[in-house]
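>>> only the shape, not the letters, is given here:
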């Protein structure tokens, strides 16, 4: 086997500059086009006759970087990796890629796509996706206005969640070899701020269950979340073929969670199964729309006489806190919530402990 030699060369161009390129000998074949090639222009330039100290330092630094690229190419050839030849991927539309990926995910991905599209003014190729661009998008999210209410800023925790989603997209792009390196290695995540976790007490949950709702499927799905701890994304896509009979004769859910992409089997109580309605095919909560968990849910909560600021995600908190308060060990609750680490579940145990302290202080001999 002939080993290809890679040499850094220069070509004189306009304005007293040299264009740097790599010379491959013998020529190498592009696996995408099947064409043989000897030259790869790097798109970087140096001065032909540097006159000032700044120009000389510039030449020295650029030549050092070009030599680094040459060394990377030699390593790629040894490993028979020819991704650097596939230039058309760099010219491809990153926004189109983002949109296609977002379509297969949940609504949050579409919101992040909308923000990024605004940020880049509707135009972005893969070659534009640099560390600096991604860091600038991070700064944009920390100061961005909400899409639906231009008077309000995106909250810090929403910005953190959005940037985490964007970083997940970068990981996919790197995996599929649309970008040459894992940019995530150079990005700092946005730290979340501690927020008050709202949840329903058992009495409030019973009150809600006894309160009529104008949208029956919203009520069923909400109470189902309280009894199972499922996120809205998983409730929305829950299919009848995922509800199966377990070896103990009871029913369970075999699902792949949307957020963590975890394969799991979760037992279903008789009450939770009843909320699913008559068994059939397709979506379990047919007709449920994400838009229902905003204003319609808020209205139903108010009709139940509950003054807490309850969102659909609070039903997951409700499941966790009630389970721990009623004696279920934290390890089991962690598995039911499909948390990867028990430490994530610890916050609910802390909530229950604070409630125990409150109840202890209610009895006083003074």
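Looks like it came in fine. Just so we're clear, the structure is a prediction, and the values are computed from it rather than from any experiment.
>>> make it CA atoms for all contacts and neighbour counts henceforth
Will do.
>>> what comes up buried for the longest helix seen in the chain?
Counting by DSSP state H, the longest helix found in the chain is helix 53-78. With burial defined by 16 or more other C-alpha atoms under 10 Å, the residues of helix 53-78 counted as buried are 58-59, 63, 66, 70, 73-74.
>>> number of nearby residues for the nearest residue to residue 122 once chain neighbours are set aside?
Computed as C-alpha to C-alpha, 6 or more residues apart in numbering, the closest residue to residue 122 that is not its neighbour in sequence is residue 95, at 7.6 Å. For residue 95, the neighbour count with other C-alpha atoms under 10 Å is 19.
>>> how far is the helix or strand where residue 95 lies from where the chain is centred?
Element membership for residue 95 (DSSP states H and E) is helix 94-103. Distance of helix 94-103 from the chain centroid (C-alpha atoms, centre = their mean, to the nearest Å) equals 13 Å.
>>> what comes up buried for that helix?
Buried residues in helix 94-103, counted by 16+ other C-alpha under 10 Å: 94-95, 98-99, 101-102.
>>> helices or strands next to that helix in the packing?
Secondary-structure packing of helix 94-103 (3 or more C-alpha pairs under 8 Å, 6 or more residues apart in numbering; DSSP states H and E): helix 107-119.
>>> taking helix 94-103 as reference, get the angle to the helix it packs on.
Interaxial angle, helix 107-119 versus helix 94-103 (axes from the mean of the first three to the mean of the last three C-alpha atoms, to 10 degrees): 160 degrees.
>>> show residues contacting the following helix or strand past helix 107-119.
For helix 107-119, the following helix or strand on the C-terminal side (DSSP H and E) is helix 131-143. For helix 131-143, contacts defined as C-alpha atoms under 8 Å, 6 or more residues apart in numbering pick out 115-116, 119, 153-156, 159, 162-163, 183, 186-187, 190.
>>> residue ranges for the helices of the chain, please.
According to DSSP H, the helices that the chain contains are 53-78, 87-91, 94-103, 107-119, 131-143, 156-175, 202-209, 216-228, 232-237, 270-275, 295-303, 313-325, 330-336, 342-361.
>>> adding distance to residue 251, write these out as CSV.
Output for the helices of the chain, formatted as CSV (distance: least, C-alpha to C-alpha, whole Å):
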stretch, distance to residue 251
helix 53-78, 52
helix 87-91, 47
helix 94-103, 31
helix 107-119, 30
helix 131-143, 43
helix 156-175, 33
helix 202-209, 22
helix 216-228, 13
helix 232-237, 16
helix 270-275, 8
helix 295-303, 28
helix 313-325, 19
helix 330-336, 15
helix 342-361, 25
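>>> presented hereafter is structure B, for comparison with structure A:
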């Protein structure tokens, strides 16, 4: 079955052109499913059926896996079987009409405007590291891009004269995102004062680099934001994605239309963006309850 998994991953990489992180996720999910089958002496994918898959989902649930994790695994397994049917490895798809477990959508944690301001003022702009970190934080909040997209930015993706960045999502779709004056100023200062002294190889394309002069990693940025969170003493758990959530919520609170926010975030489905409208509604209700004399 590992040969089939290899063929599936090759298809996702070469035909679907999925990102390395997405490929790794699919490979991990299907490998775990195959291990489950091996433990039950099922060595041929043709001997599996809907009951087999349901048993696996219940097995994951029994082992304390989150509903979201189980749903993602089922989505991976469904894609795997669809591939096998299309490539004539099997005759039927046992995942047809198999529903994903319903999960309660948790509203993402967001920062208030004051908390964002507090976080963005933490970098010490008296040195190169602080100037770089300030530019990254400002750009992240100004555009709502993912951390993976932030560290993947190349110098040529930036257009300061026109005030926008070119950003690619996990696939190959490119989107143009405007950047505000504060982020523009911070990034411009970083480029003029720091980037070219940090880059050791002139062929390096990355916009943001580490002290080795090479592209900053997601793990490296995680450490950076964790440090500034502790320094700011904000009483919330802040992850790199928190600024993305805050970006979307603050835009909607200030009158932005949902379609524009969807476009900037790079969501393929507007229902994904709609979760931020719930945060906005909750905020309005909170303000009403606190301020209306008959609330």
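That came in fine, so what should we check first? Keep in mind that this is a model prediction, so the values were computed, not measured.
>>> what's the TM-score for these two chains?
The TM-score (TM-score structural alignment, normalised by the length of structure 2) is 0.69; 264 aligned residues with a C-alpha RMSD of 4.0 Å.
>>> out of the helices of structure 1, which gets nearest to residue 256 of structure 1?
Residue 256 of structure 1 lies closest to helix 232-237 among the helices of structure 1, at 8.3 Å (C-alpha to C-alpha).
>>> mean deviation of that closest one from structure 2?
Here the mean offset of helix 232-237 of structure 1 against structure 2 after fitting is 2.8 Å, by mean C-alpha distance after the TM-score superposition for structure 1.
>>> read off where that helix ends up in structure 2.
Aligned by TM-score structural alignment, helix 232-237 of structure 1 corresponds to residues 147-152 of structure 2.
>>> any residues touching the matching stretch, and which ones?
Stretch 147-152 of structure 2 is contacted from outside by 136, 140, 167-169, 206-208, 215-218, 221, 240-241, using C-alpha under 8 Å, 6+ apart.
>>> now, of these, which are buried?
Using 16+ other C-alpha under 10 Å, the buried members of the contacts of stretch 147-152 of structure 2 are 136, 140, 167-169, 206-208, 215-218, 221, 240-241.
>>> what sits against the residue nearest to residue 122 of structure 1?
For residue 95 of structure 1, the contacting residues are 113, 117, 122-125, by C-alpha under 8 Å, 6+ apart.
>>> again, but for residue 257 of structure 1
With C-alpha under 8 Å, 6+ apart, residue 257 of structure 1 has these contacts: 234, 263-264.
>>> make it 7 Å
234, 263 (C-alpha atoms under 7 Å, 6 or more residues apart in numbering).
>>> counterpart of it in structure 2?
In structure 2, the residue paired with residue 257 of structure 1 is residue 169, using TM-score structural alignment.
>>> how near is residue 260 of structure 2 to residue 290 of structure 2?
From residue 260 of structure 2 across to residue 290 of structure 2, the span is 31 Å (C-alpha to C-alpha, to the nearest Å).
>>> can you check residue 165 of structure 2 too?
When residue 165 of structure 2 is compared with residue 290 of structure 2 (using C-alpha to C-alpha), they lie 40 Å apart.
>>> please identify which of these two sits among more neighbours.
Applying other C-alpha under 10 Å to residue 165 of structure 2 and residue 290 shows that residue 165 carries more neighbours, namely 21 against 11.
>>> what about residue 177 of structure 2, how many residues nearby?
Neighbours of residue 177 of structure 2 under the rule other C-alpha under 10 Å: 19.
>>> do the one 4 residues further on as well
When neighbours are counted by other C-alpha under 10 Å, residue 181 of structure 2 registers 13.
>>> swap in residue 18 of structure 1?
18.
>>> now it: how far from residue 43 of structure 1?
10 Å.
>>> from the contacts of stretch 147-152 of structure 2, which is closest to residue 83 of structure 2?
Closest to residue 83 of structure 2 out of those is residue 169 (23.5 Å), distances taken as C-alpha to C-alpha.
>>> contacts only, for the residue nearest to residue 45 of structure 1 when sequence neighbours are not counted.
Leaving aside its chain neighbours, residue 45 of structure 1 sits nearest to residue 19 (4.7 Å; criterion: C-alpha to C-alpha, 6+ apart). Neighbouring residues of residue 19 of structure 1 by C-alpha under 7 Å, 6+ apart: 10-13, 44-46.
>>> want to throw these into CSV with distance to residue 215 of structure 1 and neighbour count?
Listed next are the contacts of residue 19 of structure 1 as CSV, based on distance: C-alpha to C-alpha, whole Å; neighbours: other C-alpha atoms under 10 Å:
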residue, distance to residue 215 of structure 1, neighbour count
10, 71, 17
11, 71, 12
12, 72, 14
13, 70, 11
44, 62, 14
45, 65, 20
46, 68, 21
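>>> tell me which of the helices of structure 1 lies nearest to residue 195 of structure 1.
helix 156-175 (9.0 Å).
>>> just the buried residues of that closest one, please?
By 16+ other C-alpha under 10 Å, the buried positions in helix 156-175 of structure 1 come out as 156-167, 169-174.
>>> who are the packing partners of that helix?
helix 131-143 (3 or more C-alpha pairs under 7 Å, 6 or more residues apart in numbering; DSSP states H and E).
>>> and the helix it packs on, how far from the chain's centre?
Helix 131-143 of structure 1 sits 16 Å away from the centroid of its parent chain (C-alpha atoms, centre = their mean).
>>> check which residues of that helix are buried.
134, 137-138, 141-142.
>>> same question for stretch 150-165 of structure 2.
Within stretch 150-165 of structure 2, the residues that count as buried by 16+ other C-alpha under 10 Å are 150-154, 157-158, 164-165.
>>> cool, and stretch 261-270 of structure 1?
Neighbour-count burial for stretch 261-270 of structure 1 flags 265-268 (criterion: 16+ other C-alpha under 10 Å).
>>> which of those fall within strands?
Counting by DSSP state E, the buried residues of stretch 261-270 of structure 1 place 265-267 in strands.
>>> mind putting the residues you listed into TSV with distance to residue 215 of structure 1?
Shown next, in TSV, are those (distance: C-alpha to C-alpha, whole Å):
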residue	distance to residue 215 of structure 1
265	29
266	27
267	26
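>>> can you pull the contacts of the residue mapped onto residue 196 of structure 1 from structure 2?
With TM-score structural alignment as the matching criterion, the partner of residue 196 of structure 1 in structure 2 is residue 107. Going by C-alpha under 7 Å, 6+ apart, residue 107 of structure 2 touches 275, 279.
>>> now, among the buried residues of helix 131-143 of structure 1, which is nearest to residue 274 of structure 1?
Distances from the buried residues of helix 131-143 of structure 1 to residue 274 of structure 1 were compared by C-alpha to C-alpha; the smallest belongs to residue 141, at 42.2 Å.
>>> give me the nearest residue to residue 19 of structure 2, chain neighbours excluded.
What sits nearest to residue 19 of structure 2 in space, not counting adjacent residues and going by C-alpha to C-alpha, 6+ apart, is residue 170, at 5.3 Å.
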